[in-house]
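**Q** got a structure for you, letters missing:
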């Protein structure tokens, strides 16, 4: 993203940034710097939420801000139906464990920090159900097979439709992914985020997404809270009551 923005700016081209205004306020994350620089260079900024709009206005960006909604919601709602109809989990997992949790861990802050990574795996050992764990290449490079407990089912990375189907079938999700937090929320699957902050604060509504970091006790405490969650989930991602892709396409058309 940042490479394209820099080349376009130096070439005198117009820049439109989709998912503008996201902030974790953690500048140790490579994405955070990329987002700030790209937003500062963009001519039109498509913000997925009102929170993102507020960030951009506070920073005083020069481009035109459009509250577009979230293109990922467009995709999730459409392809979750496709996944439900076309993906057979037995082809992904073999015998489907019931119930199961879904886990992904790939961020450098977790995989490159032995203490954090060990704490996450130690928490997994104490979970009282099977954890389906599609393993990112970054994670596979550092994982020790001896560190995985018998309840962890390590599988190869899966495609988009398969992942949506796994989220639909899971009792809850454990992840350090930004996108998976949203998909879990929209699909009604509780999420525990293995990070200390999130760009998607809307997912924290009614504790459907809980921030646990890499703290073993906190991860397990969040799991224990899941049965008592409020069943309501305020929706977000479609503030204009229209598909974000439609809003973006119309905004890019010449007057």
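**A** Arrived safely, thanks for sending. Note that this is a predicted model, so its numbers are computed, not measured.
**Q** Going by C-alpha atoms from here, please, whenever you check contacts or count neighbours.
**A** Will do.
**Q** show me where the stretch 1-150 of the chain has strands.
**A** Using DSSP state E, counting those that start in this stretch, the strands of the stretch 1-150 of the chain run over residues 16-18, 44-47, 64-67, 100-104, 130-134.
**Q** Compute the number of surrounding residues for residue 30.
**A** 10 (other C-alpha atoms under 10 Å).
**Q** repeat for residue 105
**A** Residue 105 - counted by other C-alpha under 10 Å - has 23 other residues nearby.
**Q** what separates it from residue 162, distance-wise?
**A** From residue 105 across to residue 162, the span is 17 Å (C-alpha to C-alpha, to the nearest Å).
**Q** What residues does the nearest residue to residue 157 once chain neighbours are set aside make contact with?
**A** Distances taken as C-alpha to C-alpha, 6 or more residues apart in numbering put residue 134 closest to residue 157, at 4.9 Å, once the chain neighbours are dropped. Counting by C-alpha atoms under 8 Å, 6 or more residues apart in numbering, residue 134 touches 103, 104, 154, 155, 156, 157, 158.
**Q** Give me the distance between residue 134 and residue 75.
**A** Residue 134 is 21 Å from residue 75, by C-alpha to C-alpha.
**Q** same deal with residue 171?
**A** Applying C-alpha to C-alpha to residue 171 and residue 75 gives a distance of 22 Å.
**Q** Just give me the neighbour total for the nearest residue to residue 230 once chain neighbours are set aside.
**A** Of all residues not flanking residue 230 in the chain, residue 206 sits nearest, at 6.0 Å (C-alpha to C-alpha, 6+ apart). By other C-alpha under 10 Å, 14 other residues sit near residue 206.
**Q** longest helix anywhere in this structure?
**A** When the chain is parsed with DSSP state H, its longest helix is helix 71-86.
**Q** Can you list the buried residues in it?
**A** 71, 72, 73, 74, 76, 79, 80, 83, 84 (16 or more other C-alpha atoms under 10 Å).
**Q** possible to save the residues you listed as CSV with distance to residue 65?
**A** Below are these laid out as CSV (distance: C-alpha to C-alpha, whole Å):
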residue, distance to residue 65
71, 16
72, 19
73, 19
74, 20
76, 24
79, 28
80, 29
83, 34
84, 36
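**Q** give me the element residue 165 is part of.
**A** Taking DSSP states H and E as the definition, residue 165 sits inside helix 160-169.
**Q** Quick one: distance of the helix or strand following that helix to the chain centre.
**A** Counting by DSSP H and E, the element after helix 160-169 in chain order, helix or strand, is strand 173-175. Using C-alpha atoms, centre = their mean, to the nearest Å, the mean C-alpha position of strand 173-175 is found 9 Å from that of the whole chain.
**Q** and here's the other structure:
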């Protein structure tokens, strides 16, 4: 029996582990268990995803909670070590680039447990991003590196990683999207928010570089004010962003913008329904770049670099280096006037990545 511990920490991890756990359960030789570190501890950011993605209740909930990067990483390592010693797994599987990814990798490797990293090899080139450091360090010690796009192969080769550790399998995030696309269409979110297809723009903003300064928050407000005369703006607001708006005295102002639909964080199915019906997505997220590329919905990403370059090279994503309202307005008007960038779906983004990963692990370890 091949015992695998799958790590979920923050919101994007759930959509990646759900299809993997489902694929593992199709193999009688695999025992798959889920460890939730609790990095996202808000029910709206966590529990709803387990319910909607039909994941079983986590076998372990570490209850790490929030705090600084150091605090979260340290608490996760301490609690996860107890799980490993109790379970004695054959493999620890981590996804993405959150603090839980690195923390659990370090614990496993030091206890001589092999690690598989899903979404390996992605690089933004910006080492000031905590996620970039998490990616680099996790990849440097993992035994199985599962790649979503060609840049991952190129980056790992450049870093001297042995080719036999690297497997180009596709994108598990797209597995979830394909699996739940029809179910998402049945959610009443459009009706509840008074929206119709192609009549609105979706915005998400949560990265510190964009929402931790009064200047950045002011630019976000201006972008919204410039957009609402043309399209409604739907803004599921991240708790960090909401708190910062309140702290700098802009909360009342943003609430007063006519044509802005301000909501709490949406469930996975609801947000998927919003994305596939939007005219354009305005974001600073990583995963949304991939989902919009698959859905062929235009995406403007407020980053000066991306660890997912295939979304720009082949997909519908465009990078904007800063929150310049004038530049954003120009780009939005181009898209809304029918001049949106046309994209294609990248290789192996077919909804079957988890099955490929499960088969590789069975072949190599079972």
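**A** All right, it came through fine. From a predicted model like this one, the values you see are computed outputs, not experimental measurements.
**Q** okay, the helix holding residue 165 of the first structure sits on what stretch of the second structure?
**A** Aligned by TM-score structural alignment, helix 160-169 of the first structure corresponds to residues 268-277 of the second structure.
**Q** coming back round to it: my understanding was that the residue nearest to residue 230 of the first structure contacts residue 233; is that so?
**A** Yes - at 6.8 Å, residue 206 of the first structure counts as touching residue 233 under the criterion of C-alpha atoms under 8 Å.
**Q** Give me the aligned partner of residue 306 of the second structure over in the first structure.
**A** By TM-score structural alignment, residue 306 of the second structure lines up with residue 198 in the first structure.
**Q** Was I right to think that match contacts residue 177?
**A** No - contact criterion C-alpha under 8 Å: residue 198 of the first structure and residue 177 do not qualify, at 9.5 Å.
**Q** Quick check on those two: which one has the bigger neighbour count.
**A** Set residue 198 of the first structure next to residue 177 and count neighbours by other C-alpha under 10 Å: residue 198 wins out with 23 against 17.
**Q** do you know how far the aligned partner of the residue nearest to residue 157 of the first structure in the second structure is from residue 170 of the second structure?
**A** Correspondence of residue 134 of the first structure to the second structure, assessed by TM-score structural alignment: residue 236. Distance, residue 236 of the second structure to residue 170 of the second structure, by C-alpha to C-alpha: 28 Å.
**Q** ok, now residue 310 of the second structure?
**A** Distance from residue 310 of the second structure to residue 170 of the second structure, by C-alpha to C-alpha: 12 Å.
**Q** who touches both of these two?
**A** In contact with both residue 310 of the second structure and residue 170: residue 149, using C-alpha under 8 Å, 6+ apart.
**Q** who has more neighbours, these two?
**A** residue 170 (26 against 22).
**Q** Tell me which residue of the first structure matches up with the more buried one.
**A** Aligning on TM-score structural alignment places residue 170 of the second structure opposite residue 69 in the first structure.
**Q** I'd guessed that match sits against residue 45; true?
**A** No - the criterion here is C-alpha under 8 Å, and residue 69 of the first structure misses it with residue 45 at 11.6 Å.
**Q** against the first structure, where does the longest helix along the second structure fall?
**A** Longest helix of the second structure, by residue count under DSSP H: helix 69-87. Counting by TM-score structural alignment, helix 69-87 of the second structure lines up with no residues of the first structure.
**Q** what's next to stretch 22-40 of the first structure, contact-wise?
**A** 1-2, 5-6, 17, 20-21, 45, 47, 52, 55-56, 61-63, 197-200.
**Q** next one: stretch 78-97 of the first structure
**A** By C-alpha under 8 Å, 6+ apart, stretch 78-97 of the first structure touches 130, 155, 161, 162, 164, 165, 166.
**Q** Between the two ends of it, how far is it?
**A** First-to-last distance for stretch 78-97 of the first structure - C-alpha to C-alpha - comes to 27 Å.
**Q** What does residue 36 of the first structure correspond to in the second structure?
**A** Match for residue 36 of the first structure (TM-score structural alignment): residue 136.
**Q** follow-up on the earlier one: just how off-centre is the helix holding residue 165 of the first structure within its chain?
**A** 13 Å.
**Q** Ok, stretch 100-108 of the first structure next?
**A** Centre to centre, stretch against its chain (C-alpha atoms, centre = their mean), the figure for stretch 100-108 of the first structure is 11 Å.
**Q** coming back round to it: so what's the residue count around the match of residue 36 of the first structure?
**A** 20.
**Q** again, but for residue 266 of the second structure
**A** 19.
**Q** For my notes, confirm it occurs in a helix.
**A** No - Residue 266 of the second structure: not assigned to a helix; according to DSSP: H, G, I helix; E, B strand; the rest coil it is coil.
**Q** thinking residue 318 of the second structure is in contact with residue 300, fair?
**A** Yes - with contact defined as C-alpha under 8 Å, residue 318 of the second structure reaches residue 300; the gap is 5.1 Å.
**Q** Tell me the counterpart of residue 326 of the second structure in the first structure.
**A** Match for residue 326 of the second structure (TM-score structural alignment): residue 217.
**Q** who's in contact with its match?
**A** Here residue 217 of the first structure is in contact with residue 123 (criterion: C-alpha under 8 Å, 6+ apart).
**Q** Next: residue 211 of the first structure.
**A** 192, 193, 194, 195, 196, 197, 198.
**Q** are any of those residues buried, and which?
**A** Buried among these (16+ other C-alpha under 10 Å): 192, 193, 194, 195, 197, 198.
**Q** Let's see which of the residues you listed end up in helices.
**A** Short answer: those have none in helices (DSSP H).
**Q** Pick out whichever of those residues sits closest to residue 254 of the first structure.
**A** residue 198 (35.4 Å; C-alpha to C-alpha).
**Q** check contacts around the closest one.
**A** Per C-alpha under 8 Å, 6+ apart, neighbours of residue 198 of the first structure: 24, 178, 211.
**Q** repeat that with 7 Å
**A** Residue 198 of the first structure sits next to residue 24 when contact means C-alpha atoms under 7 Å, 6 or more residues apart in numbering.
**Q** try the one 10 residues further on
**A** The contact partners of residue 208 of the first structure, by C-alpha under 7 Å, 6+ apart, come to 185, 190, 191.
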